[in-house]
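Undergrad: Here is a sequence together with a model predicted from it:
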Amino acid sequence: MLPEALLVVPLFAIFRRFDLLNSLHGLILADTAFALPVVALILKGAIDGVPRELDEAARVDGSRPPTVLARIILPLIAPAIAAAAVIAFFSAWNEYVFAATIQTIMAVGLLFTLPAVAFYLFAQRYVVSGMTAGAVKG
């Protein structure tokens, strides 16, 4: 959760030692390292927001933990998963634009805008829907 500028020199030294400079693997590792803490915080908040009574009720009804996760918890946190995916995507996409070498400004603008718009149009219905609306009687 440190600013990226503070980690440039140590990251460069580590990547040089492990021969990850100017490689796709190095770019993937760096993007994952910077996006993972934010995604983890978003998902932790969403999981903490799921009422424990739903988990307990499913277990009383005989559901096993993987079933509870797949059929109850994951559908309830789907909007948070979508939001985390959007944030991670835009973070990685912004880094890609800086890492890739492209000749003209128009090419950069087109490559930068079209996938981002397409991804947002695909994910917007998941982000907008309510997280646990109607899950527990009040």
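TA: Right, received. Where do you want to start? What you are looking at is a predicted structure, and each value in this text was computed from that prediction instead of being measured.

Undergrad: Going by C-alpha atoms from here, please, whenever you check contacts or count neighbours.
TA: Will do.

Undergrad: For the strand or helix carrying residue 86, which helices and strands make contact with it?
TA: Using DSSP states H and E, residue 86 sits in helix 78-99. Contact here means 3 or more C-alpha pairs under 8 Å, 6 or more residues apart in numbering; DSSP states H and E; on that basis helix 78-99 packs against helix 24-49, helix 105-128.

Undergrad: tilt between the first one and helix 78-99?
TA: Spelled out, that is helix 24-49. Computed with axes from the mean of the first three to the mean of the last three C-alpha atoms, to 10 degrees, the direction of helix 24-49 lies at 160 degrees from that of helix 78-99.

Undergrad: for comparison:
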Amino acid sequence: MTTTTVAYADVAGLAGTDLGYSEWLEVTQDRVDTFADATDDHQWIHVDPVRAADGPFGAPIAHGFLSLSLAVKFWSELLEVDGVTTKVNYGLDKVRFISPVKVGSRVRMNAVIAEVTEVAGGYQLAVDQTIEIDGGAKPAVVARGLYRFYA
């Protein structure tokens, strides 16, 4: 994994840039349990490994929103913009949870900057993000993230 570092003045020209892949991250039961505590979602398919082993996925799975939230960590690995005063996660245009992430799986993200738009005081990047599962036939999550950079 290589972080792309650009100057703020060069952000406008980033549309179409494939930033490559983040590092792999193992999704542990501890991470799933911590997320369950944070969101108050303790559904057995996430937090009960014994029961989940006999469930529809054969193992406990990460919450879809946990898988999605990893985009924050992965995004920070992929792009660094020098010369900004503020970086904002502005939201999402579209999200789909394609495949469940079983506890013990490794995931990583690919990011492609689809659009760059000038906004008051800065730039907004629309980024096509794909979170994939190591050895998986289909991705875990596909999403278009919106990020703002202000100088």
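TA: That came through fine. All values derive from a computational prediction rather than experimental measurement.

Undergrad: Once they're superposed, what TM-score comes out?
TA: With the length set by TM-score structural alignment, normalised by the length of structure 1, the two chains reach a TM-score of 0.30; 71 aligned residues with a C-alpha RMSD of 4.7 Å.

Undergrad: who wins for proximity to residue 74 of structure 1 among the helices and strands packed on helix 78-99 of structure 1?
TA: Relative to residue 74 of structure 1, the nearest member of the helices and strands packed on helix 78-99 of structure 1 by C-alpha to C-alpha is helix 24-49, separated by 8.9 Å.

Undergrad: buried stuff in the closest one?
TA: Residues of helix 24-49 of structure 1 classed as buried: 26-27, 30-31, 34-35, 39, 42-43, 46-47 (neighbour count, 16 or more other C-alpha atoms under 10 Å).

Undergrad: coming back round to it: kindly reformat the helices and strands packed on helix 78-99 of structure 1 as TSV containing distance to residue 89 of structure 1.
TA: Conversion of the helices and strands packed on helix 78-99 of structure 1 to TSV gives the following (distance: least, C-alpha to C-alpha, whole Å):
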stretch	distance to residue 89 of structure 1
helix 24-49	9
helix 105-128	8
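
Undergrad: just so I know, which of the ones you listed lies nearest residue 92 of structure 1?
TA: For the helices and strands packed on helix 78-99 of structure 1, proximity to residue 92 of structure 1 was assessed by C-alpha to C-alpha; helix 24-49 is nearest, at 5.6 Å.

Undergrad: Who are the packing partners of the closest one?
TA: helix 78-99.
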